[in-house]
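Colleague: need coordinates for the following:
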Amino acid sequence: MKASIVGAPFPMTFDVTENLHRMVELLNQCEAHDVVVFPEASLSGYSDDITFLAGIDQQQVSDGLDTLHVVARERNLHVFVGACREDERGWRNQAYYLAPTGERGVYNKANLATHERGHLIPGDRLPIFHLKLPEGTLRVAVQLCRELRFPGQWRVLSEAGADLFVYMTHLIEDERHRPVWRSHLISRAAENQRWVAAVNVAHPVQRCPSMLIDPSGLVIYETVSEHACRMRAEVDTNAVSNWYLSQRRTDLTRRGNRAE
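Modeller: You can find the predicted model right below:
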């Protein structure tokens, strides 16, 4: 099965209205059945300085999600968008799947960044979203920012049937480490033999590129830019495989075994 993936980095701000406007502009340039991926917390804005949470207008974020969902339905798009939101338990770093049929799914970031701990509530599920496309169903898993460092989560989702990983991040400054994050992305694709669509915020200095990587680890597209753009490419789920996963020595890695 083939699907069209659009990575959509843009310069994020703390103005929800401005972020929404930029995302709607990008969505209006997409084609029917596109799977569109925005950066982490793309609607609410984001910062390593956790005090930014106090400035988020929850009603604006809620209304913004509704607006984006209307566009997704009108243009027949599958949209992944990020936002920091507060519920009855506390703040969460969330990724939303907005389906053209009206359904809405959510992933709560499970492995929080150091500066998020104690301020945000971690998620306790690793869901897979089933996207209904003309040629069939595309199974998509979401991981956020720091979760690139935890390959176990990616392996579990691969074994559960994910075809594509949507990796949404907000990694700016300290561009010296960009080769490290780039290498991690390629490894997650190749070791699991899954597609990876990574989208970072557009910014003059980035620690992680925006990329699409095929299941063999080959980079299909890559960009580091301070300008908004749309990176379109086709993924073919026939390239997804369990060849390497099926060869794992589980007799050595299962619980209870001890290294000598």
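Colleague: going by C-alpha atoms from here, please, whenever you check contacts or count neighbours.
Modeller: Noted.
Colleague: tell me how many other residues crowd the spatially closest residue to residue 82 that is not a sequence neighbour.
Modeller: Ranked by CA to CA, 6 or more residues apart in numbering and with sequence neighbours excluded, the top spatial neighbour of residue 82 is residue 41, at 3.9 Å. A count of neighbours around residue 41, defined by other CA atoms under 10 Å, yields 24.
Colleague: which stretches of the stretch 1-150 of the chain form helices?
Modeller: Assigned by DSSP state H, counting those that start in this stretch, the helices in the stretch 1-150 of the chain fall at 16-27, 58-75.
Colleague: out of those helices, flag the one nearest residue 216.
Modeller: Using CA to CA as the criterion, the shortest distance between residue 216 and the helices of the stretch 1-150 of the chain is 29.3 Å, found for helix 16-27.
Colleague: so which residues of the chain form strands?
Modeller: Secondary structure of the chain (DSSP state E): strands located at 2-7, 35-37, 78-86, 91-98, 104-108, 128-133, 136-144, 164-168, 195-199, 210-213, 219-223, 231-236.
Colleague: hang on, isn't residue 26 packed against residue 8?
Modeller: Yes: at 7.2 Å, residue 26 and residue 8 qualify as touching, with contact defined as CA atoms under 8 Å.
Colleague: between these two, which contacts overlap?
Modeller: Listed as contacting both residue 26 and residue 8 by CA atoms under 8 Å, 6 or more residues apart in numbering are 229-230.
Colleague: more neighbours: which of these two?
Modeller: Under the criterion of other CA under 10 Å, the comparison of residue 26 against residue 8 puts residue 8 first, with 23 against 19.
Colleague: which ones are touching residue 214?
Modeller: Residues in contact with residue 214, defined by CA under 8 Å, 6+ apart, are 189-190, 193-196, 220, 235, 239.
Colleague: could you redo the last one with a cut-off of 7 Å?
Modeller: Listed by CA atoms under 7 Å, 6 or more residues apart in numbering, the contact set of residue 214 reads 189, 194-196, 220.
Colleague: what about it, distance to residue 85?
Modeller: According to CA to CA, to the nearest Å, residue 214 stands 32 Å off from residue 85.
Colleague: with residue 71 instead?
Modeller: Relative to residue 85, residue 71 is positioned 21 Å away (CA to CA).
Colleague: tell me who's in contact with the residue lying closest to residue 186 once chain neighbours are set aside.
Modeller: Of all residues not flanking residue 186 in the chain, residue 217 sits nearest, at 5.2 Å (CA to CA, 6+ apart). Remark: with contacts taken as CA under 7 Å, 6+ apart, residue 217 is in contact with 186-187, 189-190.
Colleague: in these, which residue is surrounded by the most others?
Modeller: Ranking these using other CA under 10 Å puts residue 189 first, with 25 neighbours.
Colleague: thought that one was touching residue 215?
Modeller: Yes: using CA atoms under 7 Å, residue 189 is in contact with residue 215, at 5.3 Å.
Colleague: where do the contact lists of these two overlap?
Modeller: Among the neighbours of residue 189, those also in contact with residue 215 (CA under 7 Å, 6+ apart) are residue 195.
Colleague: following up with a second sequence; could you model it the same way so I can compare the two?
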Amino acid sequence: MRIALGQLASGTDTAANLRAIDAFAGRAAAAGAALVAFPEYASYEKKKIDATFPAAAQPLDGEVGAELSRIAARHRVALVAGVVESSPDPARAYNTLAAFGADGGLLAAYRKIHLFDAQGFQESAFVAPAPSTDPVTFDVGGLRFGLLTCYDLRFPEQAQALSDAGSQVLLACSSWVPGELKTNQWRTLLAARAIENSLYVAGVSQAPPVSVGNSLLAGPMGEVVAELGLDPGVLTADVSPDSMAEVRRHFPVHRQRRLR
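Modeller: A predicted model of the protein is given here:
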């Protein structure tokens, strides 16, 4: 199956962000992708999370969700994008990944579990953590995709739970905050989660200056299958269940694990 990663430079103009998503989804579909993933906070982003995020929040069936659904259906491609979702607390939103099928139907919604209270940031001041820590997956074209967001990459047990739930591709939709060695950590953690679980990990990030760019697809041996640089753009690459099965035949860690 061919998948695509749409590396954006989202800002506070939600309408402009949606137009960029539409254009990139069209490019992904034209390249033969069955699914295109966009970064965390694809619909609304700025360098520091503040009170404007819950102010911009909408329910998943609001205008932003409806437009993402239309984009997926228009291009006949499954689509995953980070949105700011309303929560029961008006002062805090959910940081949500919404997945839509090629028919526009909602396939899954993942609310970020591990909030970025690190590196001088306090995401939890304006964002509520997911009420559930259950793994969130969905199926497209016979493959199972697992969802995680940015800081979640630093918690290997979450990727393992998604793998145990049958995921063959993890979509790590991110706005990876820049800093010392952060690009190196981004690439290393994507590869590590792939190697640990013998699956594909697709890391799609916002472009600089908000984030580090370098969206990439890591294969089940940790190899970089394809990678973007710093500019916004669309990456397409193929994922192979047969390759994943071959790696698991050589390294049967799923059967050998003793710690539960």
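Colleague: to which residue of the second structure is the residue nearest to residue 82 of the first structure aligned?
Modeller: Aligned against the second structure by TM-score structural alignment, residue 41 of the first structure finds its counterpart in residue 41.
Colleague: same check, this time on residue 97 of the first structure
Modeller: With TM-score structural alignment as the criterion, residue 97 of the first structure pairs with residue 99.
Colleague: burial measure for that match, as a count.
Modeller: Counted with other CA under 10 Å, the neighbours of residue 99 of the second structure add up to 28.
Colleague: correct me, but it touches residue 83?
Modeller: No: shown here, residue 99 of the second structure and residue 83 do not form a contact pair, counting by CA under 7 Å, at 10.4 Å.
Colleague: what sits in contact with each of these two?
Modeller: Common neighbours of residue 99 of the second structure and residue 83, counting by CA under 7 Å, 6+ apart, are absent.
Colleague: hang on, the earlier thing: nearest to residue 245 of the first structure, out of the strands of the first structure?
Modeller: Between residue 245 of the first structure and the strands of the first structure, the tightest spacing by CA to CA is seen for strand 195-199, at 14.7 Å.
Colleague: average distance between that closest one and the second structure?
Modeller: Compared with the second structure after fitting, strand 195-199 of the first structure deviates on average by 0.6 Å (mean CA distance after the TM-score superposition for the first structure).
Colleague: in the second structure, what stretch matches that strand?
Modeller: Going by TM-score structural alignment, strand 195-199 of the first structure lines up with residues 200-204 of the second structure.
Colleague: returning to that earlier point: OK, contacts around the match of residue 41 of the first structure?
Modeller: In this structure, residue 41 of the second structure makes contact with 82-84, judged by CA under 7 Å, 6+ apart.
Colleague: the aligned partner of residue 220 of the first structure in the second structure and residue 200 of the second structure, how far apart?
Modeller: If you follow residue 220 of the first structure across to the second structure using TM-score structural alignment, you land on residue 225. As for residue 225 of the second structure, its distance to residue 200 of the second structure is 9 Å (criterion: CA to CA).
Colleague: next: residue 73 of the second structure.
Modeller: Here the criterion is CA to CA. By it, residue 73 of the second structure lies 26 Å from residue 200 of the second structure.
Colleague: of those two, who's got more company?
Modeller: Here residue 73 of the second structure and residue 200 are set side by side on neighbour count (other CA under 10 Å), and the busier one is residue 200, at 31 against 18.
Colleague: wait, the more buried one sits on residue 170?
Modeller: Yes: using CA under 7 Å as the test, residue 200 of the second structure is close enough to residue 170 to be in contact (6.2 Å).
Colleague: helices of the stretch 151-260 of the second structure, residue ranges please.
Modeller: Counting by DSSP H, counting those that start in this stretch, the helices of the stretch 151-260 of the second structure are 156-164, 182-197, 241-250, 253-256.
Colleague: roughly how far apart are residue 172 of the first structure and residue 40 of the first structure?
Modeller: The spacing between residue 172 of the first structure and residue 40 of the first structure, counted by CA to CA, is 12 Å.
Colleague: re the thing from before, could you dump the helices of the stretch 151-260 of the second structure to CSV with distance to residue 137 of the second structure?
Modeller: Conversion of these to CSV gives the following (distance: least, CA to CA, whole Å):
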stretch, distance to residue 137 of the second structure
helix 156-164, 7
helix 182-197, 15
helix 241-250, 16
helix 253-256, 19
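Colleague: coming back round to it: of the helices of the stretch 1-150 of the first structure, which is nearest residue 228 of the first structure?
Modeller: Ranking the helices of the stretch 1-150 of the first structure by their distance to residue 228 of the first structure (criterion: CA to CA) puts helix 16-27 first, at 8.4 Å.
Colleague: so the closest one corresponds to what in the second structure?
Modeller: With TM-score structural alignment as the criterion, helix 16-27 of the first structure aligns to 14-25.
Colleague: and that stretch, how far from the first structure on average?
Modeller: Superposing on the first structure places stretch 14-25 of the second structure at an average distance of 0.8 Å from its equivalents, by mean CA distance after the TM-score superposition for the first structure.
Colleague: what sits up against that stretch?
Modeller: With CA under 7 Å, 6+ apart as the criterion, stretch 14-25 of the second structure contacts 6, 10-11, 36, 42-44, 71, 75, 234.
Colleague: which member of those residues is positioned nearest residue 253 of the second structure?
Modeller: For the contacts of stretch 14-25 of the second structure, with residue 253 of the second structure as the reference and CA to CA as the criterion, the closest is residue 36, at 29.6 Å.
Colleague: relative to residue 211 of the second structure, how far out is the residue nearest to the spatial centre of the second structure?
Modeller: Note on the second structure: the residue nearest the mean C-alpha position is residue 173, at 2.1 Å, using CA atoms, centre = their mean. Note on residue 173 of the second structure: its distance to residue 211 of the second structure, by CA to CA, is 12 Å.
Colleague: joint contacts of those two?
Modeller: Here residue 173 of the second structure and residue 211 have residue 205 as joint contacts, going by CA under 7 Å, 6+ apart.
Colleague: tell me which residues of stretch 215-232 of the first structure are tucked away?
Modeller: Neighbour counts over stretch 215-232 of the first structure (16 or more other CA atoms under 10 Å) mark 215-217, 221-225, 228-232 as buried.
Colleague: if we can go back for a sec, what would the contacts of residue 214 of the first structure look like in CSV with distance to residue 152 of the first structure?
Modeller: Rendered in CSV, the data for those read as follows (distance: CA to CA, whole Å):
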residue, distance to residue 152 of the first structure
189, 13
194, 14
195, 16
196, 16
220, 24
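Colleague: which two in those are spaced the farthest apart?
Modeller: Considering CA to CA, no two members of the contacts of residue 214 of the first structure lie farther apart than 194 and 220, which are separated by 13.1 Å.
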